[in-house]
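K.L.:
Below is the structure, and that's it, no one-letter string:
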């Protein structure tokens, strides 16, 4: 069995190398095993994918900290790969809430996780600058000396605040507060991504499949990106395949949809006996 410390060292090494790596987002143990089988080197959870699978909204009101961490633990236990988690906004407004979430994430076997500066309140969507920085600082202190890579997220562009200067200011402050990886989902184009990468001193994560134009791994790597995730887009792709198959049966009365056979599905999702 690969230990948490060994997974952490492997995760650290991925961030330290010159080329970018893709860290896809499974939503359960089976999808995690499939992605590991295909050769990905690390995984991340997705609150959106989990929400789709449970028939809930992707929000703190519908997905509790216990829900998120139970799902993350199942994914951690499904493979020997390093797993980082989408930890929302730390499940509370206070820095202490973020610190508790990080400690519980480490107990669940995770070797990474993200804290965002979105409040979850549409009328006041982003924490003030000072509060956002203190929340990251508390999360960083909670994982000090532990095998855990902290990602800090600036959510401006997801909440109708397309202010690149403020986003960079926040990411720089998050880095100074102790974050190991920086992340601003929803940046509008490759030029903005490159600008962020040049402006900060820590590895940058970007998400593809979220909105707007998609760029290749090579293009993102040239822009300075170190880590690429896919958010809930793989889960949406899976739902799209299910929808197309169901619509074919309902509208055409045929069963020609693409699929793997049972033995292949088992090979991709069930670990071999030891």
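P.N.:
Arrived safely, thanks for sending. Remember, it's a predicted structure, so these values are computed and weren't measured experimentally.
K.L.:
CA only for contacts and neighbour counts going forward, please
P.N.:
Noted.
K.L.:
which residues sit in contact with residue 102?
P.N.:
90, 113, 139, 142-143 (Cα atoms under 8 Å, 6 or more residues apart in numbering).
K.L.:
Check it against this one:
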């Protein structure tokens, strides 16, 4: 699958009809979502990390790219990969590893994981421009803006960063956890499709689309829901086996 297919899916969306990208955490879940008829998938770094036994942002790069490769290999639809802040890789190596894994898109966030603070926006934009130059049109770049996530609820700063990232060649911006009421204004002010995340107590995908999101993802939310179902099953099995043991 090419990046062109994924890129085209972001445009011409009607209000209330966003591009909904489920987040598979392994090959099996990827097949389930593909078989359900979704046109593309977006891996969540936190969900993949949990499936591999790591905390979010603690997965070694080699293991993350190996997991992405397995997910891509399992389906015949486009896959975009959350590669966090790029694992400290130079743009050339990052793009090469994404290409090798078969991903046609990526999330790149502007949090500096060494400090936990927001990265300087111009430095982030310069790095995104390097990634774009290396990838050409072969990657859909979703530039995550972490202002709201990092306690900087300044819409003007979110817009400033988004415009810099757009100028650097981003295809989409992802102001994660931004208030849903801001989505339409952010999309207009930045001039790119906006990605919104579904949160447990927040609007549903179609509602986010009506509020201005062209693309909707779930972060690790679907993996959490799946594990909650597994936990309930495990507790039921444990109760059943304990009850039988007590009767013998």
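P.N.:
Perfect, thanks for sending it. This structure is a prediction, so every number in the text was calculated from the model and none was measured.
K.L.:
returning to that earlier point: which of the contacts of residue 102 of the first structure also appear as contacts in the second structure?
P.N.:
Retained in the second structure (both residues aligned by TM-score structural alignment, their matches' Cα atoms under 8 Å) from those: 139, 142-143.
K.L.:
ok, of these, which one's closest to residue 179 of the first structure?
P.N.:
Comparing those against residue 179 of the first structure with Cα to Cα places residue 139 closest, at 8.4 Å.
K.L.:
Okay, and the closest one sits in which element?
P.N.:
helix 129-142 (DSSP states H and E).
K.L.:
on average, how far is that helix from the matching bit in the second structure?
P.N.:
For helix 129-142 of the first structure, the mean deviation from the second structure after alignment is 1.3 Å (mean Cα distance after the TM-score superposition for the first structure).
K.L.:
and residue 29 of the second structure, what pairs with it in the first structure?
P.N.:
In the first structure, residue 29 of the second structure lines up with residue 31, judged by TM-score structural alignment.
K.L.:
should've said residue 43 of the second structure
P.N.:
Match for residue 43 of the second structure (TM-score structural alignment): residue 45.
K.L.:
residue contacts, residue 147 of the second structure?
P.N.:
So residue 147 of the second structure contacts 118, 153-154, 157-158, 175 (Cα under 8 Å, 6+ apart).
K.L.:
Name the member of those residues with the most neighbours.
P.N.:
residue 175 (27 neighbours; other Cα atoms under 10 Å).
K.L.:
aligned partner of that one in the first structure?
P.N.:
Match for residue 175 of the second structure (TM-score structural alignment): residue 184.
K.L.:
any idea how far that match lies from residue 227 of the first structure?
P.N.:
12 Å (Cα to Cα, to the nearest Å).
K.L.:
I'd assumed residue 70 was in contact with residue 79 of the second structure.
P.N.:
No - here residue 79 of the second structure does not reach residue 70: they are 11.0 Å apart, not a contact under Cα atoms under 8 Å.
K.L.:
and these two? which has more neighbours close in?
P.N.:
residue 79 (31 against 16).
K.L.:
how close does the more buried one get to residue 162 of the second structure?
P.N.:
From residue 79 of the second structure to residue 162 of the second structure the distance is 23 Å (Cα to Cα).
K.L.:
Mean distance between stretch 224-234 of the second structure and the first structure after superposition?
P.N.:
Mean for stretch 224-234 of the second structure is 0.9 Å (mean Cα distance after the TM-score superposition for the first structure).
K.L.:
and that stretch, how far out from the chain's middle?
P.N.:
Stretch 224-234 of the second structure sits 22 Å away from the centroid of its parent chain (Cα atoms, centre = their mean, to the nearest Å).
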